[in-house]
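Novice: One predicted model, sequence on top.
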Amino acid sequence: MSIIPQELTMKFSADRTEKKGPLGGAYYETYIKITLTPEEENIARKQGIMRTIIFGGRSSDDPETIEAFRLCGMVNITMEDLIQGITVKVGSGQELGRLAGFEDLIKQRCKNLKSNITADQFFGSGGSKDEEEL
């Protein structure tokens, strides 16, 4: 017997565009946004996830901090930032792999945080019991 919690629907969206620079060259921009259900947001606030640093570091020489600043002008990115939405830019087509890699990393880290939110449903409301035949 297994009790399945209500399905949570955190959403990741990435709006990608190619733009023309002031000197005629192209640059690439992605607007990344996370959407939570009201229940997910309540749990995330309760667990302190909204202020959790998803990308970036605490010191200026940390590689993630440097990368976050280069890509979006921020030294660290929190779940709250992603709910508001962030813009990530690279200056040439040669850097598109960096942009794609960053999107994938943010998406994976958000999935990890969603696991925490989902687990809260098993422990909140008095707990739950899971039994299954092995």
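Specialist: Sure, I can see it.
Novice: from here on, contacts and neighbour counts on C-alpha atoms
Specialist: Will do.
Novice: show me where this protein has helices.
Specialist: 38-47, 63-72, 79-84, 96-123 (DSSP state H).
Novice: Pipe those helices into a markdown table and attach mean neighbour count per row.
Specialist: Converted to a markdown table, these look like this (neighbours: other C-alpha atoms under 10 Å):
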| stretch | mean neighbour count |
| --- | --- |
| helix 38-47 | 16 |
| helix 63-72 | 17 |
| helix 79-84 | 18 |
| helix 96-123 | 16 |
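Novice: and these as a markdown table, adding distance to residue 12?
Specialist: Compiled in a markdown table, the helices of the chain are given as follows (distance: least, C-alpha to C-alpha, whole Å):
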| stretch | distance to residue 12 |
| --- | --- |
| helix 38-47 | 14 |
| helix 63-72 | 17 |
| helix 79-84 | 9 |
| helix 96-123 | 7 |
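Novice: Next up, a structure to set beside the first:
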Amino acid sequence: LMDRNLDQLLMCAIYVIAKVTKEDKSFQNIMKCYRTQPQANSNVYRNVLISERTSQDQTVIIYDTHGSLCYNFTSTTTTMIISSTTPNSEEEERGDLIHFYNNVYIKQMRHFALRFSPSSGSAVVSSLMFILLCLFK
């Protein structure tokens, strides 16, 4: 879930918790609330990164203007992606926030989110339901 806007992740988190706690909140409603925020930007929910530019192991490769390899670094903790024109650069796949949620977010967060379902017996569930009710009054 790297290289995502924090607002994108927050909207997805609100929606998944609403789903597992059986709150009747649509993604459209969550995005409507987001649009009232001062930092709101339509690109945040209309132009979302679906597939990443680099491989999962975060390889950063820099080429010079002639296409010769200048630098190659692989790290699982790298968060900086250096933009450069590479001979075989991959295209980014982009879509809307709901597409991102269905195809990326929920696949990675499903097991974690299910811990907050009422059937899990967690005391955290009632707190989350209270927070959701306050958010959407």
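Specialist: In hand now; what should we look at? This structure is a prediction, so every number in the text was calculated from the model and none was measured.
Novice: Give me the TM-score for this pair.
Specialist: The TM-score (TM-score structural alignment, normalised by the length of structure 1) is 0.23; 62 aligned residues with a C-alpha RMSD of 5.4 Å.
Novice: quick revisit: nearest to residue 15 of structure 1, of the helices of structure 1?
Specialist: Closest to residue 15 of structure 1 of the helices of structure 1, according to C-alpha to C-alpha: helix 96-123, at 10.8 Å.
Novice: List the contacts of residue 31 of structure 1.
Specialist: Residue 31 of structure 1 is in contact with 13-16, 85-88, counting by C-alpha atoms under 8 Å, 6 or more residues apart in numbering.
Novice: if I look at residue 40 of structure 1, how far off is residue 115 of structure 1?
Specialist: 11 Å (C-alpha to C-alpha, to the nearest Å).
Novice: Name the helix or strand for the residue nearest to residue 132 of structure 2 when sequence neighbours are not counted, please.
Specialist: Spatial nearest neighbour of residue 132 of structure 2, chain neighbours left out: residue 18 (7.2 Å); criterion: C-alpha to C-alpha, 6 or more residues apart in numbering. Element membership for residue 18 of structure 2 (DSSP states H and E) is helix 6-20.
Novice: helices or strands next to the helix or strand following that helix in the packing?
Specialist: Heading C-terminal from helix 6-20 of structure 2, the first helix or strand you meet, by DSSP H and E, is helix 27-35. On a contact count with 3 or more C-alpha pairs under 8 Å, 6 or more residues apart in numbering; DSSP states H and E, helix 27-35 of structure 2 meets helix 6-20.
Novice: now do 10 Å
Specialist: When contacts are defined as 3 or more C-alpha pairs under 10 Å, 6 or more residues apart in numbering; DSSP states H and E, helix 27-35 of structure 2 sits against helix 6-20, helix 43-46, helix 97-100.
Novice: Going by neighbour count, which residues of it are buried?
Specialist: 27, 30-31, 34 (16 or more other C-alpha atoms under 10 Å).
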